[in-house]
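Undergrad: Okay, sequence plus prediction incoming.
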Amino acid sequence: MGLNICLFLSGVLFICDGLHVLGPSDPLIVELGGSVMLPCYVEAPLPLEELEVEWKGADSGTLVHLFQDGESRPEAQNQAYSGRASFFTEEVERGNFSLLLTNLTTKDAGIYNCSVYSQQETGQTSVEIKEIEYLIVTGGHVVSAYVGEDITMNCSVDSHIPPEKLDEVSWKKVDQQIQVLIFLNGEVQPESTHERYADRVELFSREEIQKGNFSFRLKDLRTEDKGQYICEAFFGEFADNTTVEVQQLGFSSMHTGILLLCIIAFVVPVVLGYPAYVSLKRNDNSKRALAVQYTLVCCSNIALCLAFILWGVIEGFLTEAATCSAINLLRILFLFWIAPYLDTFKAILQRFIKRSAITLEYAVIAAFAYSGFIVRLWHNYQQTKNIVRLGIIIVLLSLPFLLCINIFVQGLTKIFKQEQTNYILTELINGARGCYVVLTYGVNISKLVLFILPFLEMIFVYFRCQCLFNRGSRVLIRMSVLLILEIVCASSSVYIHYDLLDTLDFRKERDGLTCLAAYLYVLTGMLLFKVVIDDYGLFSRRPHSNRTRQVVESSTVTGTQRTSGHAIVYMLGAVGLSCVNSVALAVELILKARNGERTVNDLRVILVPFECIFPIGCLVLQISEFWGKNRENLTKDFKDLCQLCGCKQASVDSPAEKHELEALRST
């Protein structure tokens, strides 16, 4: 009886024990969209006959996978797992019933039961997918808006972790890789925002960020904002992104205004150019003819000045807009300076234009063009407290101011006319710019040339009354030396601007500033020539030197004399430059609206080289008229110079010339 009881209890224990089905001891952590293997196996292989394996969700009872009668039964599984749950068929006969689950979703988290049935034995194990790690970025869309409007770019981050704990969320402009916004360590980093978007972008409130809303608002939309933007989120090895495209932007009212001003600046010279030229050829100073001339000169240039001011407000940068506006506005004064009808103006206005046109343009253009240098010097001074830098700032600010004061005193009063003072002040400004370069980049030979040469020229001008240059022949030496120094100084300035500004924060302005350096030296050359011809008249050794002085004074390109050369240069400035500038600005505006980025980074690269042609033409007219009225004196002075240098005269001198040469040798 006891033996039977023992055998019965042993059978019960065996049946209750069943199959030993094994699984993982810890929950599984998986990645959203990835794959995971749910382990389930027995220690000893089981015969395939009457073997059945079920994988079910513990909570819902959903059939995930069924293996029966030696094969998988996909038709029996829930459709949510169709094509995603499978066995390793070759491993089943070895007792491995692990399930491969692919394309994981957040709904796959939970407990799964693996039940094994073999003949009269049963076993079960459970596998838990505890957490599904995921990072999903959504919100891609297309934005269409007008320039000047505010837009919102959507970006939503869905993750298994709180949004404020993400490693990084950033917005970038794709085509130029410009950093727009960055959310790092739970905070927005404003210092990482590119200057183009400074004070124009902002995320939503902290509450919205905690919901995963990383959309941002872009204010005051510009044409260069067109393009693709990418919102990227990072956490550990996880990363995802979405893109937002800002499509072609419509013109704002200010863009339309710029185009209208450009049309005016182009149409007026085209319509009035021919009648203005005809009136010049006919010496017509009637009220109607003068009205045409005034309209031609003033209307187009004022329109361009206003257009560039608007351009600076909505599209361009400050120094570009300021310089271009000043060039077009001051061209009015320059055109009146060369105009054959200047003698129709009132005396005080004539005097102001004759004495101030060149110098005023130099002072204003230099002040606007190099304002960026002064700002940079001020920032450096605030950091270093270097008193030398402060001194340069004061000099760079005071010299143009003093030059303007001198201009207005000379132009509006009859106190004095001193071309030498204007020229020396301009060379002081050139020297101050050279001093800035030396202090910023250190001393070497090429930089010292830019620094020293303007001062050498000033020395030659200042000592013009010395005995070395007190005769016409020797004035020719001085004129030649000054000309050579001016050419070398101008060439050095242009080269150093182009070479050194590439390493500055002014890289985008390098080409424009290089062109302006050349333009300023053209104006300096005109002032130098006025000084030289004044010197030639003052130091002429001939008895009729007073007549020579009078000739020189009238040898500026103003006055009553009308020549075809004057008319051509005048029409070049009044018609040609206005048309070129208006077309350049209009084309750049349209292309930027279409492409979303600038075709020409600095419009001064186009405007200033063409602008140089106008003062060069004026300078050629000055030289030509000076030579025409002083040819005889210059020829005699050149012969005297040859005698001083020991050269043989090629022709026989007249008795009067021989007498003068003997007197010259005796001195």
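TA: Perfect, I can see it now. Because the structure is a prediction, the values reported are computed rather than measured.
Undergrad: switch to C-alpha atoms for all contacts and neighbour counts from now on
TA: Fine.
Undergrad: contacting residues around Phe638?
TA: Phe638 makes contact with 473, 476, according to Cα atoms under 8 Å, 6 or more residues apart in numbering.
Undergrad: Repeat that for Ala265.
TA: 299-301, 303-304, 578-579, 582.
Undergrad: quick one: buried residues of the helix or strand where it lies?
TA: If you go by DSSP states H and E, Ala265 is part of helix 253-281. Neighbour-count burial for helix 253-281 flags 254-255, 257-259, 261-269, 272-273, 276-277, 279-280 (criterion: 16 or more other Cα atoms under 10 Å).
Undergrad: Which neighbouring elements make contact with the helix or strand hosting Phe529?
TA: Assigned by DSSP H and E, Phe529 belongs to helix 510-538. Helices and strands touching helix 510-538, by 3 or more Cα pairs under 8 Å, 6 or more residues apart in numbering; DSSP states H and E, are helix 347-369, helix 419-441, helix 472-500, helix 545-553, helix 604-644.
Undergrad: so Phe610 makes contact with Cys579?
TA: No: using Cα atoms under 8 Å, Phe610 makes no contact with Cys579, being 11.0 Å away.
Undergrad: Give me the more crowded residue out of these two.
TA: Applying other Cα atoms under 10 Å to Phe610 and Cys579 shows that Cys579 carries more neighbours, namely 23 against 17.
Undergrad: Put this next to the first one:
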Amino acid sequence: MDLLMFIFVAAVAVISDGFTVHGPSDPLVAPLGSSVVLPCYVDEPLPVKDLEVEWRRTDSEALVHLYQDGESRAEVQQEDYQDRANFFTDQIQHGNFSLRLDNLRAEDEGEYTCKVYSQQDSGETVVQIKVDNVERLLVSGSSRSISASVGEDVTLNCSVDSHIKPEHIEEVSWRKTDEKEDIPVLLYQNNEALPDSSDEQYRDRVEFFTDEIPKGNFSLRLKSVRTEDKGVYMCQVFAGRLSANATVVLEKLGFSALQIMVLILSIAASGSALLLCCLIYCISHDDSFLRLHLSLVLCPNMIMFFAFVFWGVSDGSVNETVCCSALYFLRPLLLLWAAPYINKFTGKIKTWIQEYSYVAEYVVFSFVVYSALFKTAWQKLLNYAEFERVVIIVLFSIVFLSCLCKIIHFLVSEIGKKTRRIIKIIDLVADIIFEILPTLQFMILFYTFGSTGGAGFIIVVILPVFMMMTNDRWFFRCRRVGCSRSVIRTVMIIFTLVMNAVMIGLYIMTLEKTTDPIGWGCVLVFLQILWTVMKFTDATFSYLRLSQGFQRFVLMYVFGSVGVVLLTSAALITELILKTVNGDRTLGDLRFIVFPVECLFVVSVLISGLFESKIASCLKSCQDSVRSRRVKRSQQNQNQNPEETEMLENP
């Protein structure tokens, strides 16, 4: 009886169980970031109707996944397992309730329970996961180089594949790297982007895609691409002891609309200069002759003015753009003064061109240059002592006051036809200051960019010496000791050359601490040469100054109106093309070309005024020599022609 009862109870137990849920006998071991399958199955398929499969963490009862009512219920999953835990849906009808867990994390380690409910029966199994301690950090960028046009926005890809959550990544660093430089572009640290870490050339132009960072996407948006942005960029990721990097190549930068405009304007300036020069040569005596000359003076230079403006917007620096644009806007004034057809003008127009055009260029250009220098100096004033700050502001104010006085005098006396006493006082003040302007210029540069240790010595000693050197009355008094006019003029020229050499040396010495010393040096040398022209033309005594009627040489005028424009436009085109191709500027500053060429033109005009008689006689002798050679050749040809004719008639 007892044996029968035991057999009956065992049979009832087996029947009541209905099914047995199976799982692995040993823990599952998998590396971080990998996918692992958690086995859970029954021997015989179960009816799908009323079937429910539930996976939970044993320790926290967190719901990993649920199969219910014939479908996977992903919406009820714990957030940490969404998009990572999935059933093999097509296998459930065959009794396979295994779960695939992707992108395995360290916190996934532990026990998981698979519970199966079918009609009135249920069963379960436990699966244990052990995460391998092998750590992984992979960073990927772009497999292909990126091409873009200047001015566009580009995306530099960088994605991080790791078991480490993005918010636990310590640092992501974007840098531009090549053989010559290593420039910080943008830094992500302590769960935030740090724009202040960017180099100045990338400031306000780079940013992360904030919404993508939680997904491990640290791609970079680079806005308004420039030609110098071309190169190799490295995305480096640091997480604990791990670090990895990927590179992105930005190349094949095309021309932007502004750069195309610069090319068109530069070519137009060169073409217009050559075309107008040819027309003037062909039409030597015509009513349109003077208009063509005025067009040659104005059109190429105004076109180059706009070319430099567009260049500054697209690629050029502020100081470079301001100086070059101002020069080409004012160049026609000096060209008018140096033009050989100046005598075709009559009345007050001719007088103004002869006496004031080049002065107007010097005054306005000085005002523009020292405004740009003052902007640079203003950034340094906070680091100076109060006394030095006051001295710098006063010196700049004196220069500005002098320029304004001269401009007011031009506008009121020449254009407004006013000659009141106040106008004469304004002109006198401007003339007095202009006598010592080179010294003031040096003082400004010395206080702003140089060492201020010897400032007292400069004020007490150098200033009076330069004032004496720039005053032609000292040379006139040399007549009292029996010096001839030619000797006095020669001494004055030598003295002026020495003074200019000293001033240029002082400029170079004091400009070493600026960001673009050579560029500013070229500009100030041009100003010094232009001041020398003013000095000789405004000299008190006639034998010391350039004659109002001195001969204008066509060759020098053509060089100034055509040659200078051709050289500058060629330099601008070359710099633009090389910068686009190489991603970096060749010259670095176009003032290296623009102002030395302009200095050469101004010096040639000055020499032609000082030694006009000698140059004229030399040119005349050369012309006579060439003419005599032509006459001899023509005579020889005439002598040979009869002999050749006779030989042809009597072979």
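TA: Good, I have the coordinates. Quick caveat, the model's predicted, so the values are computed rather than measured.
Undergrad: TM-score of the superposed pair?
TA: Remark: TM-score between the superposed chains equals 0.67 [TM-score structural alignment, normalised by the length of the second structure]; 496 aligned residues with a Cα RMSD of 3.9 Å.
Undergrad: quick revisit: quick check: helices, which of the contacts of Ala265 of the first structure are part of them?
TA: Judged by DSSP state H, the subset of the contacts of Ala265 of the first structure located in helices is 299-301, 303-304, 578-579, 582.
Undergrad: Restrict these to the buried ones and give me that as a PyMOL selection.
TA: The PyMOL command for the buried members of these (criterion: 16+ other Cα under 10 Å) is given here:
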select buried, resi 299+300+301+303+304+578+579+582
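Undergrad: Closest one of the ones in helices among the contacts of Ala265 of the first structure to Lys639 of the first structure?
TA: Closest approach between these and Lys639 of the first structure, by Cα to Cα: Ser578, at 45.5 Å.
Undergrad: Residue in the second structure paired with that closest one?
TA: Using TM-score structural alignment, the partner of Ser578 of the first structure in the second structure is Val565.
Undergrad: list the contacts for its match?
TA: Val565 of the second structure makes contact with 269-270, 273, 300-301, 304, according to Cα under 8 Å, 6+ apart.
Undergrad: Could you verify that Glu65 of the second structure is part of a strand?
TA: Rather than Glu, residue 65 of the second structure is His. Yes: His65 of the second structure forms part of a strand when assessed by DSSP: H, G, I helix; E, B strand; the rest coil.
Undergrad: And it, how close does it get to Leu101 of the second structure?
TA: In this view, His65 of the second structure and Leu101 of the second structure are 10 Å apart by Cα to Cα, to the nearest Å.
Undergrad: Neighbour count for those two, which is higher?
TA: A count of neighbours by other Cα under 10 Å puts His65 above the other of His65 of the second structure and Leu101, at 24 against 21.
Undergrad: what residue of the first structure matches up with that one?
TA: Checking TM-score structural alignment: His65 of the second structure goes with nothing.
Undergrad: burial count for Lys620 of the second structure?
TA: A total of 12 residues lie near Lys620 of the second structure under the criterion other Cα under 10 Å.
Undergrad: What are the boundaries of the helices in the stretch 151-300 of the first structure?
TA: Using DSSP state H, counting those that start in this stretch, the helices of the stretch 151-300 of the first structure run over residues 206-210, 253-281, 287-314.
Undergrad: In JSON lines: those helices, plus distance to Glu660 of the first structure.
TA: Converted to JSON lines, those look like this (distance: least, Cα to Cα, whole Å):
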{"stretch": "helix 206-210", "distance to Glu660 of the first structure": "95"}
{"stretch": "helix 253-281", "distance to Glu660 of the first structure": "44"}
{"stretch": "helix 287-314", "distance to Glu660 of the first structure": "50"}
